[in-house]
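1. what follows is a predicted structure for the sequence shown.
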Amino acid sequence: MMDRTMGLGPGIRGARALVSGLALAAVLGTAGPAAAVVYNEVRLEGAQGVDAETALSIANIRRGSDLSLGDLNDAQQRLQQSGLFETVEIVPQGRTLTIRVSEYPTINVISFEGNRRIKDEQLSQIVGSQARRVFSPSQAEEDAQAIAAAYASEGRYAARVDPRVIRRPGNAVDLVFEIREGDLTEIERIGFTGNRAFSDRRLRNVLATKQAGILRNFIRRDVFAPERTQLDEQLLTDFYRSRGYADFRVQAVAPEVTRERDAFYVTYNIYEGPRYTFGNVNVISEVPGLAADSYVAQNRVRPGQVYSPQAVENTIRRMEALAIQQGADFVNFEPRVTRNPRNQTLDLTFALTRGPKIFVERIDIEGNTTTLDEVIRRQFRTVEGDPLNPREIRNSAERIRALGYFADAQVETRQGSSPQQVIVDVNVEEQPTGSLGFGASYGASQGVGFNASLSETNFLGRGQTVNLSFSTASGSQGFDFTFIEPAFLNRDLRARFSTWYRTSDYENAKLNTRSVGFSTGLEFPVSPNGRLELGYRLSKDKLFDVDPVEISPETGEFIGSSPILVSEQGERVTSALGYTYNYDTRGTGLDPLTAWKLRFSQDFAGVGGDVESVTTTMLAGVESRAWREEVALRAEFEAGALVMLNDTESRITDRFRGSGRIRGFEANGYGPRDLNAPNEDALGGNFFWAVRAEAQFPLGLPEEYGISGGIFADAGSVWGLDNAQGYNRDTNDRDGDGNRTEFVDGTVDDGMKVRASVGVSLFWTTPVGPLRFNLSKAVKKEDYDEDQPFDLSISTRF
């Protein structure tokens, strides 16, 4: 019957040397406490796998030596600490010294009990004890601590590990680690001291670490991780300094664990300091022969502007670019700051100084298990053999992080093969780059609609983007595919190819459409925040299954579709060249509170095909923060115009229908209508405009829940047809089938009538992705418009 000990136990948990009291008393009685005894014979008893010479060597005892009581104690300690013996007993008997030992057993098997979160295979790699090796209590204790540390690294600081032994015949034991994993040690509360400019809520939103909330079983950012503290400190520092607090610092971070070791309270002690603005700004040169005058124009820092490190970096970047153009190597641009605490201004001087002549020997990249080296390497403007520009190295690190492919990216330099050369080390940590998105919507006439999208932004580790999307709603389906190469020909050229197949069976118009085609484009930078794309589009659009125009002989009522749609039936090929200009300061703007975006595009159809037109669209948007940055404000204006050429007329497949979306209306739910058609057919328009405004704000719930609210207001219009003259009155039976067709004048409404809506939103950052729910109310509409009172969207990453 096996015997499981209640622990390592006496003699197992820690060896105890037993020196015979009677024998030592005899020694002390005959020789005195300091006397030495010569032992002519030394015996080793109880050893099986260790021979006598080895034991004596460990004990440092030689036959015939003078040994005092202190020497015997030292010998005992050495034998005990050797890890070979479970018990050690030294027995002096006259001139004979007997050493009685019992050896540690051999480990038969090592097993783990109670572990679910960490598998046996992983734990086996952690422990140092090994099967078929001598059992060591100290090693077993170290193994238990290592296992507990592994659980702590996963946020389970309450984990307990107890090593147990099971005695087996033949001086063998089974070593069992009994594990109580415990719950995740969450962060129950994150607090701040010393903050006056921003609330605790706002600062908690800055941190990567979050408090535990109702989603504690899913969210892992609420688990205490000491290594995350450094990142949070940097995030706080960047946040404050980008808003003018140049003296900000985190003075201390105090994590406090509860008595039950199941939660942490983390407190950040910060010093904000005053908020600075720029004072005097100068540019000087300390390099002989290099005038500062040409660099003054590159300065973008203005007196009175709120201090921002990004503004200084932007100016230095422009100056360095000019120095490269002028061939001025090894020139440093040193920002020298003078604080004026009395008026809270910073005087800034950009000093041109001569730097050391150091070159880049090579760039080493590690940690990229998926992403190819070339994807990372092309983020460097510096190559092997170039003069070292420390600021450019830092900018390269920022560009690598901005790719979104890596959870962490560190770029450092070290001395190369000579003092005049450096090696750039890049260490990255991969993260998921794919996303899976789902959406849902509901319309009064269209019913429930669904869409799904699959996106990969680092396809095969090449930095390429692949998007697949599918949508369906009440008989309408769509499939889209897009491929993007961000570095075409290994240059800053973004090549795009898209193709699509879409069919529509409109519920608010008795017609079907089918569109199939492709487009391609080449995009390149034209300014620090602006990019221009040149593109081509080829599509075949078909309008079919339009009900004929008739009057029912039974009821005398008009049946069928609008004559405008009947006349537009058929298939057209559109071949168009175009361009799109994008300007976006998000992520690169100097003002951390405000971001702008602008898009302007034109397509010129008529390069072959059946359509001759010019389509122009534009979008301008701004996002800003107010009320101590707790509220996000967004506004957009969008407009478009379709102008047909050479006396041609637009078709519904060319006109604007879903563009200029106003929340509260279906995508094709407002705009020109044939009011005489039984279904009041939606016709689309040649022109549109829309303005959208919204505010997102906290709801007073704990921010770790990831729930915030919003309000919005939209307005806009779609209008204009090339032929909206109505119908001619004609009651003749032209086709001889006995039915008369009546066309009534003035039944097409294509005027520029404003629609408007208001609504509320709920934003929820869930474990599977951000979710948004809109509840809308159309406050200005026509009787024939189609509402969409609510919609829902969600996306996730993998």
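-> Received it, and whenever you're ready, just let me know what you need. Numbers count the residues shown, from 1 in each chain.

2. contacts and neighbour counts: CA atoms only from here.
-> Noted.

3. not counting stretch 326-340 itself, show me its contacts.
-> With contact meaning CA atoms under 8 Å, 6 or more residues apart in numbering, stretch 326-340 is reached by 312, 316, 319-320, 323, 345-358, 387-389.

4. putting a second one here so we can go through both:
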Amino acid sequence: MKAASRLMSAVSAVALSAGFATAGAVAVQLAAVASAEAATVSRIEVRGNRRVDADTIRTQVGISPGESFSNADLDEAVKRLFATGLFADVSITQSGGALIVTVDEYAIVNQVLFQGNKKIKDQSLVQSIQLQPRRAFSNQLMEADAEAIREAYRRIGRDDATVTARVQELDDGRVNVIYEVQEGDRTKIATINFVGNNAFGDRRLRDVISTKQSNIFSFLLRNDIYDENRLRADEEALRRFYFNRGYADFRVISSTADLTDNEYTVTFTIDEGERYRFGDVAIESTIPGVNTDALRSELRTRSGSVYSAEDVEDTIVGLTESVAGLGYAFAQVTPRGNRDFANRTISVVYAIDEGPRAYIERIEIRGNNRTRDYVIRREFDISEGDAFNQVLVQRAKRRLDRLNFFQTVNITTVPGSEPDQVVLVVDVVEKSTGEFSIGAGYTTGASSSSGGGFSVEGSITERNFLGRGQFIRVAAAGGEDSRDYTFSFTEPYFLGRRISAGFDIFRNTRTFSNSAGDKIYDREATGGTVRFGLPINEALTAQFAYNYTQEEYDRDSDVENSDLSQAIQDALDQGTWRKSSVSGSLIYNTIDDMQNPREGIHATLTTEIAGLGGDAKWAKFTARANMYQMLSEELDLVGLLTVGGGHIVGFEDDLRVFDHFNSSDRIIRGFKYNGIGPYQLVDPTDPDSNRDYLGGTTYFHATAEAQFPLPVVPESFGIRGAVFADAATLYGSDVSGAEGTGMEWRASVGASLIWASPFGPLRVDYAEPVVKESTDRIQHWNFGISTRF
């Protein structure tokens, strides 16, 4: 037992000694760690720097000699040095009393050079890359820039373009960055196919989407470039097209693009589903004090009508605004649909509830490289701090789409910093807003009108000038006997309000001839207009303007009074003529697509009063309405009905002959300009003498037209056909001795080719008069720039 006790005591002593030894070692290590965590240095040495001053590096380190520092301080110092973007590598070590900072500087970019690029100029490529002269070089940035250049080529349809980046070493740590480009061939879209479509043919659906098949004009329009984002937008366009035509179950199963021999075959596989009509339509409200019967006037959906998602959206907008006007800013309108598959109807109940209280923390705009932020923000009726309203957000999206500044507009929400805060994120993809248009036309001379022959017109238009949303247009036109110059400017948000303001300046010269084709006088008109537009609602706009024109006439020295009618002599003897007038217009516009209209109404009613100074003293009233209606979706047959009229009345003396209305192809086709209506014989005693057409004080006109695609012409060419019937009358005159002043109607029928060309809308008309007077001047052909509205 004693031996065992002594053994245990020895073991305990050894263990205790070992424990003290371990504790001592730990204490030494802790002391070392404490020393490292609170070290001090006497100096800071900088090594490896060539261009960056050593003191600048010491400042970034943030540790001064004599100060204590920790490992965390060293980590922060390394991060600060890397954040300057000047160094490829940084290390900090301690050697005795010195802190050694070793850096490896990036090279400095001397030049960025592009080689082999022809389709995209250097200036455009420079805007796509990040590396710039006098900035630090980075291999990562160089590779990223090479990919950005490849993406730029993909956007112009050159998917197989290759870009090789390399560095040319120079002295003093400088490098030239060189991008060698092989542009390759331009890809084309050979075919666009649709699978699963029964209600609408491929031709009609190809017209809905923005991606087009390649044709001989594609190099100008650039609408045959495959782009995945554009394909996604085309899917959405197809959905809206079907949803607005009753196909509530429509879906895009897939959209693919196969590339073979540098040509894409695009295929949309779709499921149309059944076509529905609206069943019962009702309004329910959980908000006390909201009278649902009083809100029924806001319904745009009618029982029995073809189902339309757009009509549902318009109803939601109307109901939301009406309820908000009652003081319920957070009211939420939710449509509930109930499908009756047997009868193919959808009953809709619009449920009005007090929605969650949410406010807009901020509006974040992305993707606008050119368009200013405020141009986008001003299309919103809500701003930071306002109550969130989904209806107003969707209205802003529609306005942004209508600006025609962007390829796509996407508005999403993300949670804000507080539970009741949301952030609106507006993502836009910009597109070109500049346009160059050139066109030609042909007319034949008419009595007291400008001479005939070919004429050309060119214009340069910028819809988003300097990214400010302003509109500028410069146009010039000329023919054998005419010259026209115009400059227009429009600010759509005058003084920060939704009021448009602008001006137009013009100068026109014309040479006029008699019915025998002899030139008799020249007219030079110079003037301008200052105008303001005030939107009343989404479809109706009021416009007010002040107009000033000065006209000067120069009679041909070879023309005798015997060659002119008395009315023309009297007008020419008046010399310089000045018109000072004010005008007001109401413009109603629900056209679905101003470039290619198929449905909607565009109507204008204008009153102009002259007499605020100047020589003219009259009041003029004009009106014109165009109504488009889709007659057959399957055949893409569009109907157009146009009606219009005008009347002018003098205040004091009789009207000048030059103040009367003249007929034109906008009133009736098949007749020469100013070729119908009142006239005066040059020799009143000779009924066979030349006639000078005077115009009339009143006119009415109407047109019925059907437009359709040409079966043998690809729709991507933008050429359509039309057949029409015109009717018009031009009568009344304040000129003494005028003849043909009665209200005789004229009528014509004809056919047209309409081309949405890269140079602007062009149109060729052939018209055959079927009701006419023996004194009328006939003109079968008319070719020129198409003016729809």
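-> Cool, the structure landed. Computed from a predicted model, the values in this text were never measured in an experiment.

5. quick one on the thing from earlier: of the contacts of stretch 326-340 of structure 1, which belong to helices?
-> 312, 316, 319, 320, 323 (DSSP state H).

6. before we move on, back to that, and the contacts of stretch 326-340 of structure 1, which are buried?
-> Buried members of those, scored by 16 or more other CA atoms under 10 Å, are 312, 316, 319-320, 323, 345-354, 358, 387-389.

7. any idea which of the ones in helices among the contacts of stretch 326-340 of structure 1 is closest to residue 274 of structure 1?
-> Using CA to CA, residue 312 comes nearest to residue 274 of structure 1 of these, at 18.7 Å.

8. what's the closest one aligned with over in structure 2?
-> Aligned counterpart of residue 312 of structure 1 in structure 2: residue 312 (TM-score structural alignment).

9. leaving out the residues flanking it, which one is nearest to that match?
-> Leaving aside its sequence neighbours, residue 312 of structure 2 sits nearest to residue 301 (CA to CA, 6 or more residues apart in numbering; 6.4 Å).

10. and what of residue 657 of structure 2?
-> residue 694 (5.8 Å).

11. who touches that neighbour in this structure?
-> Residues in contact with residue 694 of structure 2 (CA under 8 Å, 6+ apart) are 448, 567, 657-658, 660, 662, 674, 677-680, 733, 738.

12. counterpart of it over in structure 1?
-> Match for residue 694 of structure 2 (TM-score structural alignment): residue 683.

13. how close does that match sit to residue 509 of structure 1?
-> Plainly put, residue 683 of structure 1 is 8 Å away from residue 509 of structure 1 if you go by CA to CA, to the nearest Å.

14. same thing with residue 252 of structure 1?
-> 66 Å.

15. and for residue 350 of structure 1?
-> Residue 350 of structure 1 is 66 Å from residue 509 of structure 1, by CA to CA.

16. do residue 614 of structure 1 as well
-> According to CA to CA, residue 614 of structure 1 stands 26 Å off from residue 509 of structure 1.

17. between those two, which one's more packed in?
-> Higher neighbour count among residue 614 of structure 1 and residue 509: residue 509, with 23 against 18, using other CA atoms under 10 Å.

18. do I have it right that that one meets residue 678?
-> No - using CA atoms under 8 Å, residue 509 of structure 1 is not in contact with residue 678, being 9.3 Å away.

19. shared neighbours of those two, which are they?
-> Joint contacts of residue 509 of structure 1 and residue 678 (CA under 8 Å, 6+ apart) are residue 561.

20. list the residues that contact residue 635 of structure 2.
-> 204, 708, 709.

21. among these, who's most crowded?
-> residue 709 (21 neighbours).

22. what's that one aligned with over in structure 1?
-> Here residue 709 of structure 2 is matched to residue 698 in structure 1, going by TM-score structural alignment.

23. where's the closest residue to that match other than its chain neighbours, which helix or strand?
-> Once flanking residues are discounted, residue 698 of structure 1 sits nearest to residue 708: 4.7 Å by CA to CA, 6+ apart. Using DSSP states H and E, residue 708 of structure 1 falls within strand 707-719.

24. find me the equivalent region of that strand in structure 2.
-> Mapping strand 707-719 of structure 1 onto structure 2 (TM-score structural alignment) gives residues 719-731.

25. which residue is the nearest non-sequential neighbour of residue 255 of structure 2?
-> residue 268 is the one closest to residue 255 of structure 2 (CA to CA, 6+ apart), at 4.4 Å.

26. for the helix or strand where that neighbour lies, report the contacting residues that lie outside it.
-> Following DSSP H and E, one finds residue 268 of structure 2 within strand 263-271. Contact with strand 263-271 of structure 2 is made by 187-197, 226, 250-259, as judged by CA under 8 Å, 6+ apart.
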